[in-house]
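In: pasted the sequence and its predicted model underneath.
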Amino acid sequence: MNNRIYLSLAHMSGHEQEFIKEAFDTNWVVPLGPNVDAFEKSLSDFLTHNSQLSTLNCVALSSGTAAIHLGLVLMGVQPGDEVICQSFTFAASANPIAYLEATPVFVDSERDTWNMDPVLLEEAIKDRLRKTGKLPKAIIPVHLYGMPAKMDEIMAIANRYDIPVLEDAAEALGSTLNNRNCGVFGELGVLSFNGNKMITTSGGGALICRTEEEAKQTKFYATQARDNAPHYQHSKVGYNYRMSNICAGIGRGQMFVLEEHIARRREIHDLYTELLKDVPGVNVMQNPSENYKSNFWLTCILVDPAKAGKTREDIRLAMDAANIETRPLWKPLHLQPVFANAPFYGNGTSEHLFDIGLCLPSGPTLTNDDIRKVVEVIKG
């Protein structure tokens, strides 16, 4: 059987074992420790570059979902509140809203970036104010597949209504908009280090905080909200969300290859673009303008059945038969049964993208021959 071509496999730098060994040698195998501190600093330093902010404070957590959850806690989301969330995204962007017994309000995408539509965002804010008498408590835009959302427009609207933005950059480490790193536009930002992301800690995430006080509060809630007392005392509900020193050791090793991973995924995207440019009905997602620089975490195509003579699903099944892993674009959250009763403000964009879109293998372990094999299946 042919070796399987996977969507996005992790790639190690060779330094990870050094930091893991250090953790074992010093018996720091629990949450917190020197690797956690060093990983947080390296993330903060990377993001501060070109951020137009003098300092940032990243807090390493057990997952990107945990980061979204704690971000909403810091923003004061309570039962009965409403939080605006992009519909075209993974469920982890919205599930933490439900954890807090708040209501997600889903907003559709625009066609340039496939991310939150600023026009519909403002429409949703105005309509929720009319219907409920209060503003949504927070806004969660997502940089889907690494493509920066229209953050300038989104932030202008959020600032106009004084609604904080929790920026989901789980897929966008290394992506930039107007030369600013994704994750630093909102009041708080979120990263993911799941096994298939730009870098991995096997599982893990981080909350990007602008101030030391926000980072302090995040760490407080992430370590069971233990009060400053000689005994175990708790005045708030806390969570067990801190990253382990072992996982952070993997993260420290991954920072050595972060720039390499970004460059390689962009090379893969460019090769797909070149090889598919003359294929009828198959279009590779592109940066809308020179101001957008996606990391192209995943390269995605749109398939027009009328021009291509085949559907997205035809290609996906052919890929599977050829031992190649692909994946349809995210099914919009307003179509998910679990969120069937949530308000939605849409224009049909995300539903159309879901119907015709496919994610192609894009990980840094792929060879150019692997890419050519994928393209041959598409053409066939």
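Out: Arrived safely.
In: C-alpha only now, for contacts and for neighbours.
Out: Fine.
In: elements contacting the helix or strand containing Tyr272?
Out: Element membership for Tyr272 (DSSP states H and E) is helix 258-276. If you count contacts as 3 or more CA pairs under 8 Å, 6 or more residues apart in numbering; DSSP states H and E, helix 258-276 packs onto strand 282-284, strand 299-303, helix 368-379.
In: can you tell me the helix or strand for Lys131?
Out: Using DSSP H and E, Lys131 falls in helix 118-132.
In: and that helix, what's buried?
Out: By 16 or more other CA atoms under 10 Å, the buried positions in helix 118-132 come out as Pro118, Leu120, Leu121, Glu122, Ala124, Ile125, Lys126, Arg128.
In: ok, which pair from those is furthest apart?
Out: Pro118 and Arg128 (15.3 Å; CA to CA).
In: need the winner for burial among the helices and strands packed on helix 258-276.
Out: Ranked by mean neighbour count, the helices and strands packed on helix 258-276 are led by strand 299-303 with a mean of 24 (mean count of other CA atoms under 10 Å).
In: what's the first helix or strand after it?
Out: helix 305-308.
In: still on that earlier bit, okay, angle between the helix holding Tyr272 and strand 299-303 too, please.
Out: Orientation check (axes from the mean of the first three to the mean of the last three CA atoms, to 10 degrees): helix 258-276 against strand 299-303 gives 20 degrees.
In: second structure for comparison follows:
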Amino acid sequence: MAPKDIASGTPFDLVVVGQGYVGLPLAQAAAGEGLGVAGLDRSQPVVDALNSGTSHIDDISDDELAAMLEQGYRATTDASVQSRAAAVVICVPTPLSDTGGPDLTAVTSAARSVAEHLRPGTLVVLESTTYPGTTDEVVRPILEESGLTAGKDFHLAFSPERVDPGNPVYGIVNTPKVVGGLTPECTATAAAFYSKFIETVVEAAGTREAEMAKLLENTYRHVNIALVNEMAVFCRELGIDLWDAIGLAGTKPFGYQAFYPGPGVGGHCIPIDPNYLSYKVRTLGYPFRFVELAQEINNRMPEYVVNRAMARLNAHGLALSRARVLLLGVTYKPDIADQRESPAEPVAKKLIDAGAEVVYHDPHVAAWSVRGREIERVLEPNAAKADLVVLLTGHREYTPDSLPAGVPVLDTRGSLRGAAGVETL
């Protein structure tokens, strides 16, 4: 069903700036509880697709989007819609710059757009992951160019997004929502707003604490993934089955959480967010050695995978430079189509540089390019011609029966442990 005319002057309870993996599920959760929601995005093709009922993210199906449209949700590129909003939530990307530091271009651009349309009493929330101090030191001054004062004329808060694409258990509604305002009143206002459609809201001492919470969560994961990645390297040299050791350690009911090795880290958080914290620490004159070392270890895993692939082929009397290598899974995590920062790309680049012919299979990715060159897609992996199979993403479709018979396999995810011809990372 097509949405109503967004230019009608109708007020909105919420305008979500950015309709991607964070913004669209947020809009869905709010619309589902009866709030009037508009999704603001700078991409006209994205807006047109959303308004016609076609979703571009894994976590929102076309049927779910149709329900949102029925509930009154509408998408637009018209920034003036923000002038009719009781709350504006900014959910735009915060990638790394070419120098490895924070790139807040999208955040500052969104803040300027909000400032142009800001009205007294509006709640403005930043959800984009960033370094501590951004809400107060970067976003607040831009918003105050409107002539309104944060904490007095309008409410300002930070609330870290906790979206986990493809998670079948935890979504926007049942994942606790952290909110930290510029003032206690700002915090209370933001908490009351989110409580309308989120089950549990947790109030932070302020914006910086809320910003730090997100970075702490992801730095914790980043460092622990690096730990098991490094252990994977030396456990092989020691003749230890690390996967078995992880399972054994996991039987302890306290003091331990399992992390698993892999070909690198991917997604919208782990490869990027800890660098924001490292950047902030460096401004104080300190190195953040845990993060920097974790980054170094995780970044070298694609090279380690290629070295293991070479050794696997050599053991069968084959050279990597003349081998056809089938990559299984090119997304950054199982059972979704999201390819952001996937380690499959650096692995493929290194294989190609070594002279290998690279082909791939992924049930969620119909076309895949590396360095602008389209990689051949195999339709049936168990019937594919290959000298080596490298499993990079553990999609549920990948079972021993999905493997080509008699072809050696390097399993970087432990998905096929114990199967004939399979060697784990």
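Out: Yes, it's here. All of these numbers come straight from a predicted model, not from anything done at the bench.
In: and the TM-score between them?
Out: In this superposition the chains share a TM-score of 0.34, using TM-score structural alignment, normalised by the length of structure 1; 198 aligned residues with a CA RMSD of 6.2 Å.
In: sorry, back to before: closest one to Glu167 of structure 1 among the helices and strands packed on helix 258-276 of structure 1?
Out: Checking these against Glu167 of structure 1 by CA to CA gives strand 299-303 as the closest, at 21.4 Å.
In: quick check: Glu39 of structure 1 touching Ala248?
Out: One thing to correct before we go on: residue 39 of structure 1 is Phe, not Glu. Yes. Counting by CA atoms under 8 Å, Phe39 of structure 1 touches Ala248, with 6.1 Å between them.
In: hmm, back to that, and the helix holding Tyr272 of structure 1 with helix 368-379, angle?
Out: Using the same axes, to 10 degrees: helix 258-276 of structure 1 against helix 368-379 is 40 degrees.
In: so which bits of helix 258-276 of structure 1 are buried?
Out: For helix 258-276 of structure 1, the neighbour count (16+ other CA under 10 Å) marks 258, 261-273, 276 as buried.
In: Cys359 of structure 1 is nearest to which of the helices and strands packed on helix 258-276 of structure 1?
Out: Nearest to Cys359 of structure 1, of those and by CA to CA, is strand 299-303 at 4.4 Å.
In: between Phe39 and Ala248 of structure 1, which is the more surrounded one?
Out: More neighbours surround Ala248 than the other of Phe39 of structure 1 and Ala248, with 33 against 24 (other CA atoms under 10 Å).
In: coming back round to it: shared neighbours of Phe39 and Ala248 of structure 1, anything?
Out: Taking CA atoms under 8 Å, 6 or more residues apart in numbering as the criterion, Phe39 of structure 1 and Ala248 both touch Ala60.
In: so which of the buried residues of helix 118-132 of structure 1 is the closest to Asp314 of structure 1?
Out: Nearest member of those to Asp314 of structure 1, counting by CA to CA, is Leu120, at 32.7 Å.
In: the closest one and Val107 touch, don't they?
Out: Yes. Under the criterion of CA under 8 Å, Leu120 of structure 1 makes contact with Val107 at 6.4 Å.
In: so Ala232 of structure 2 is in which element?
Out: Taking DSSP H and E as the definition, Ala232 of structure 2 sits inside helix 207-238.
In: now swap in Thr187 of structure 2 and tell me
Out: Assigned by DSSP H and E, Thr187 of structure 2 falls in helix 184-194.
In: who's in contact with that helix?
Out: Residues outside helix 184-194 of structure 2 that contact it (CA under 8 Å, 6+ apart) are 123, 125, 151, 155-157, 177, 179-181, 201-204, 206.
In: would you mark the buried spots in that helix?
Out: Along helix 184-194 of structure 2, these residues count as buried under the neighbour rule (16+ other CA under 10 Å): Pro184, Cys186, Thr187, Ala188, Thr189, Ala190, Ala191, Phe193, Tyr194.
In: can you put these in a markdown table and add distance to Leu50 of structure 2?
Out: Listed next are the buried residues of helix 184-194 of structure 2 as a markdown table, based on distance: CA to CA, whole Å:
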| residue | distance to Leu50 of structure 2 |
| --- | --- |
| Pro184 | 36 |
| Cys186 | 32 |
| Thr187 | 32 |
| Ala188 | 32 |
| Thr189 | 30 |
| Ala190 | 27 |
| Ala191 | 28 |
| Phe193 | 25 |
| Tyr194 | 24 |
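In: hmm, back to that, the helix holding Thr187 of structure 2 vs helix 207-238, what angle?
Out: Going by the same axes, to 10 degrees, helix 184-194 of structure 2 is angled at 70 degrees with respect to helix 207-238.
In: could you point out which element follows helix 184-194 of structure 2?
Out: Next along from helix 184-194 of structure 2, by DSSP H and E: strand 201-203.
In: give me the buried positions along that next one.
Out: Neighbour counts over strand 201-203 of structure 2 (16+ other CA under 10 Å) mark Val201, Glu203 as buried.
In: what's the burial count for the residue lying closest to Asp355 of structure 1 once chain neighbours are set aside?
Out: What sits nearest to Asp355 of structure 1 in space, not counting adjacent residues and going by CA to CA, 6 or more residues apart in numbering, is Arg312, at 7.5 Å. As a burial measure, Arg312 of structure 1 scores 23 neighbours (other CA under 10 Å).
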